[in-house]
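> Sequence isn't available, so here's the structure alone:
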């Protein structure tokens, strides 16, 4: 097979004054720090990178090269394998791997803000010195763990931790040095964190704070030129407007997000936006448009590339979540039996680790049964909802409202 010499990489070696042997020494040193074992790169590896025989180095050498030259792989002339062009994520350190099970148990039994920060390693992000793409990878790993714990326990203890981590990353913006590529990646990470904090605030019943976080997420995504981050922020702002009863505004925001290039190109983003648009149309009274949006969401879901992993913030969006959002739309349209069927499907499909969503959709059948006058079944359903391991004011308020309503109702004969 014909190969093309990597002139960009060769130019970098000259610009930084590297010999092949000198580069190998630094690559192996950084590889040992990242992966916990000595690197094994040789002069031959460098020759193959320069000649183009190796178009995309293995992660063990690619991450050190990114750190050394402070630019993404493509800017070094490397060509990604397959459809994905994402930078590999650095592995957790050995100590983190050894303590992971203990940390997870600690998190579940002691979910205070201080515990969250320790478990997620939020205090390990540097706020001075040189910031590299390796650091960005670790930051994104921490945010991904934050999102995973939200799905497990809700937003209560995560809100303070997320807000503190935002402050730390903003300190990194001002206190660290970095290249333009790292700068954009850092703003993208901050946008993602703001979105996570917004959801935690929403789950904790703090709507005003949630709106501020979602607006800040949009601003950071714009600074990063992150189209996916912008679509995410717009979607969250639409959800927040709908929660506050501003349905027309929610529809306008949602439509704007759907017109973005990211929504047109990414079926996961499209599925989320169409699902939320369906709810918006339903609550605004446009039932035919709501039904079309439900269908569009399901169609987008069918186009998911299962070989391509979802970004951490979108991992919750699976067949279960699509069914759950469809149930909310059906409920808003007054189609209560359809809503109950879709909710049951969501609960059946939800993964065991999605405890927060299990409780969220677990309350919904009881609400639907109350609305249909099936009080006896609603009592049984509500009693089965387990929120003991959660910290979600939003879910607790809904369940409390159901129980309060049931105390004033008589079972249907």
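Received, thanks. Note that the coordinates shown come from a computational prediction; the quantities given were computed from them, not determined experimentally.

> rest of the way, CA atoms for contacts and neighbours
Noted.

> Can you tell me the element residue 378 falls in?
Residue 378 belongs to helix 375-383 when elements are defined using DSSP states H and E.

> Now do that helix: which elements does it pack against?
When contacts are defined as 3 or more CA pairs under 8 Å, 6 or more residues apart in numbering; DSSP states H and E, helix 375-383 sits against helix 355-371, helix 393-407.

> what's near enough to touch residue 327?
When contacts are counted by CA atoms under 8 Å, 6 or more residues apart in numbering, residue 327 touches 338-343.

> 10 Å instead, please
Neighbouring residues of residue 327 by CA atoms under 10 Å, 6 or more residues apart in numbering: 275, 279, 294, 321, 333, 335-346, 361, 364-365.

> can you check residue 149 too?
104, 107-108, 111, 116, 120, 143, 155, 157-158, 353-356.

> Selecting buried members of these in ChimeraX, what would you type?
Selecting the buried subset of these in ChimeraX, with 16 or more other CA atoms under 10 Å as the burial test, is done by:
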select :107,108,111,116,120,143,155,157,158,354,355,356
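
> Tell me the one among the contacts of residue 149 nearest to residue 61.
residue 143 (24.5 Å; CA to CA).

> my read: that closest one touches residue 163, true?
No: counting by CA atoms under 10 Å, residue 143 sits too far from residue 163 to count as a contact (11.8 Å).

> Would you mind listing the buried residues in stretch 388-399?
Buried, per 16+ other CA under 10 Å, within stretch 388-399: 390-396, 399.

> any idea which of those residues is closest to residue 249?
Of all the buried residues of stretch 388-399, residue 249 sits closest to residue 394, with 22.3 Å by CA to CA.

> Can you name the residues that contact the closest residue to that closest one other than its chain neighbours?
In this structure, residue 394 finds its nearest non-sequential neighbour in residue 203, 5.1 Å apart by CA to CA, 6 or more residues apart in numbering. Residues in contact with residue 203, defined by CA under 10 Å, 6+ apart, are 150, 154-156, 159, 197, 210, 391-396.

> then this one, side by side with the first:
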């Protein structure tokens, strides 16, 4: 999701005026909105269903003239129709580029009209729903609709049809469309949480699995299908974890590891082990350590600093669950050292959430696991106001952890005020983990011996919000 002003940035305007989509993509990647570092080519290439080398040729070569590709990529990047030099199907004809400087209210009207035929991408849909307000039910379902909109944007509605309806044959284009849904699910999850996205992902996974078992395809398509299924299984497992349906996650991760090995794709094998380390950490911290170590071994020789950062963070948190302070310290030092090496064009899209705030957040969670609520509160306090808007679910999650840490420290009023600040966003982010942890904070505050006004206000407001 990008703001309307994004498209007014001079390099973007120049690229659009030049009718060169490759230059538009380059300006998109390098826009200041993306942060201190541009979006890597490998990440955007994954969105578009091409390789990094192909994207480099697109950005630096002659303008694309293939209309289908222009339309598909323009939709994936959510370029407003009125700024394009081509007409999108089922939308009003594109105006001349001279109209690009018209007032924002007119731009918004055009985009609203276009939205009827061209639904927003997941992050856009989530933010739009949040801004519109509306009924509680609508807000609780907007993230699921966002994921559906992502499928609609690709024109591939049959991904949600019954598994028994597998096509007779499957081509590479179909597999690429299916694979592109994984990134859309991750974007929607980062904003909105996983509760109903899990149901969608599980259904799409069943559909894609039926293709693998019932349809015919070439060897090349079969390998791509295995990779798409492994990636989707990892994403579905995460959604199960975040929606607090943890028992459902492990079968997906076991499948992902198997498929990644069949396809000889060590990247996905590593991601599955990283996810497994997270899944089993609380109940089986020793197994979590083994899973993180397996990820480290499998990524030897090709893993990027950001990937190594995440693996060491998983290791540190597992050591904390084991109350191994020295092991935790060593792993956190390695994680910070790798993080300071910066990003890479080879970073996997999955790693976008590995930010400085996430490093600090995992350290805070580890201190909580080691009963160091004071250090945990310091870590959470340092990040709750600086997490990017695109990771709204993480911001709310860590705000709840801050309330928990303050509650453990006996700072009842500050804990209640922190938790109170989360309530307005509770209907917008449907994460079972967040709701579970906030309920724990509510229970702790309700049992405190000092029934202060701030504590009573939060408990009453929480109970009312849950009843709605």
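That came in fine, so what should we check first? Note that this is a predicted model, so its numbers are computed, not measured.

> Once they're superposed, what TM-score comes out?
Their TM-score after superposition, calculated using TM-score structural alignment, normalised by the length of structure 1, is reported as 0.72; 338 aligned residues with a CA RMSD of 3.5 Å.

> how about residue 151 of structure 2, what's its match in structure 1?
In structure 1, the residue matched to residue 151 of structure 2 (TM-score structural alignment) is residue 121.

> Tell me roughly how far stretch 156-167 of structure 1 lies from structure 2 on average.
Taking mean CA distance after the TM-score superposition for structure 1, the mean distance separating stretch 156-167 of structure 1 from the aligned residues in structure 2 is 0.7 Å.

> what range in structure 2 does that stretch sit on?
The aligned range for stretch 156-167 of structure 1 is 195-206, by TM-score structural alignment.

> which of the contacts of residue 149 of structure 1 lies closest to residue 266 of structure 1?
Checking those against residue 266 of structure 1 by CA to CA gives residue 143 as the nearest, at 21.4 Å.

> which two from the contacts of residue 203 of structure 1 end up farthest apart in space?
Spanning the widest gap among the contacts of residue 203 of structure 1 are 197 and 396, at 19.1 Å by CA to CA.

> Tell me which residue is most central in structure 2.
Among the residues of structure 2, the one closest to the centroid is residue 186, at 3.2 Å (CA atoms, centre = their mean).

> circling back: can you list contacts of the helix holding residue 378 of structure 1?
By CA under 10 Å, 6+ apart, helix 375-383 of structure 1 touches 362-372, 384, 399-400, 402-403, 405-407, 409-413.

> Please type out the ChimeraX selection for whichever of those residues turn out to be buried.
Here is the ChimeraX command that picks out the buried ones among these, judged by 16+ other CA under 10 Å:
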select :362,363,364,365,366,367,368,369,370,399,402,403,406
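
> roughly how far apart are residue 378 of structure 2 and residue 51 of structure 2?
Using CA to CA, to the nearest Å, we find residue 378 of structure 2 at a distance of 42 Å from residue 51 of structure 2.

> cool, residue 281 of structure 2 as well?
Residue 281 of structure 2 sits at a distance of 35 Å from residue 51 of structure 2 (criterion: CA to CA).

> thinking again about what came up before, which strand or helix spans the residue mapped onto the residue nearest to the centre of structure 2 from structure 1?
The equivalent of residue 186 of structure 2 in structure 1 is residue 147 (alignment by TM-score structural alignment). Here residue 147 of structure 1, judged by DSSP H and E, is contained in helix 133-153.

> That helix vs structure 2, average offset?
Mean deviation for helix 133-153 of structure 1: 1.8 Å (mean CA distance after the TM-score superposition for structure 1).

> which residues of structure 1 fall in strands?
Under the criterion DSSP state E, structure 1 contains strands at 129-130, 176-177.

> Average offset of the last one relative to structure 2?
Relative to structure 2, and after both are superposed, strand 176-177 of structure 1 has an average distance of 4.3 Å to its aligned residues, where the measure is mean CA distance after the TM-score superposition for structure 1.

> Show me what that strand is packed up against.
Contact partners of strand 176-177 of structure 1 among helices and strands, from 3 or more CA pairs under 10 Å, 6 or more residues apart in numbering; DSSP states H and E: strand 129-130.

> still on that earlier bit, tell me the angle the helix holding residue 147 of structure 1 makes with helix 355-371.
30 degrees (axes from the mean of the first three to the mean of the last three CA atoms, to 10 degrees).

> quick one: residue 35 of structure 1 and residue 97 touch, right?
No: look at residue 35 of structure 1 against residue 97 with CA under 10 Å: they stay out of range, at 11.7 Å.

> Would you mind telling me which of the two has more residues around it?
A side-by-side neighbour count of residue 35 of structure 1 and residue 97, using other CA atoms under 10 Å, places residue 35 first with 16 against 12.

> re the thing from before, alignment lookup: the residue nearest to residue 394 of structure 1 to structure 2.
Superposed on structure 2 with TM-score structural alignment, residue 203 of structure 1 falls opposite residue 242.

> quick one: that match and residue 186 of structure 2, what's the gap?
12 Å.

> Show me whatever sits in contact with both of those two.
193-194, 236.

> Tabulate those (TSV), appending distance to residue 258 of structure 2.
Below are those laid out as TSV (distance: CA to CA, whole Å):
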residue	distance to residue 258 of structure 2
193	27
194	24
236	15
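
> Out of those, flag the one nearest to residue 289 of structure 2.
The nearest member of those to residue 289 of structure 2, counting by CA to CA, is residue 236 at 22.2 Å.

> The closest one: how many residues sit nearby?
29.

> and the nearest residue to it once chain neighbours are set aside, what does it touch?
Nearest residue to residue 236 of structure 2 in three dimensions, chain neighbours excluded: residue 201, at 5.6 Å (CA to CA, 6+ apart). Contact analysis of residue 201 of structure 2 by CA under 10 Å, 6+ apart lists 144, 147, 160, 181-182, 185, 194, 207, 232-233, 235-237, 239-240.

> For stretch 324-343 of structure 1, could you pull out the residues that count as buried?
Neighbour-count burial for stretch 324-343 of structure 1 flags 324-333, 336-340, 342-343 (criterion: 16+ other CA under 10 Å).

> if we can go back for a sec, how much space separates the match of residue 186 of structure 2 from residue 64 of structure 1?
For residue 147 of structure 1, the distance to residue 64 of structure 1 equals 27 Å [CA to CA].

> Please flag which of the contacts of residue 327 of structure 1 sit within helices.
Secondary structure defined by DSSP state H assigns 275, 279, 294, 321, 336-346, 361, 364-365 of the contacts of residue 327 of structure 1 to helices.

> related to what we said a few turns ago, quick one: the residues in structure 2 that the helix holding residue 378 of structure 1 pairs up with.
Aligning helix 375-383 of structure 1 against structure 2 (TM-score structural alignment) gives residues 412-420.
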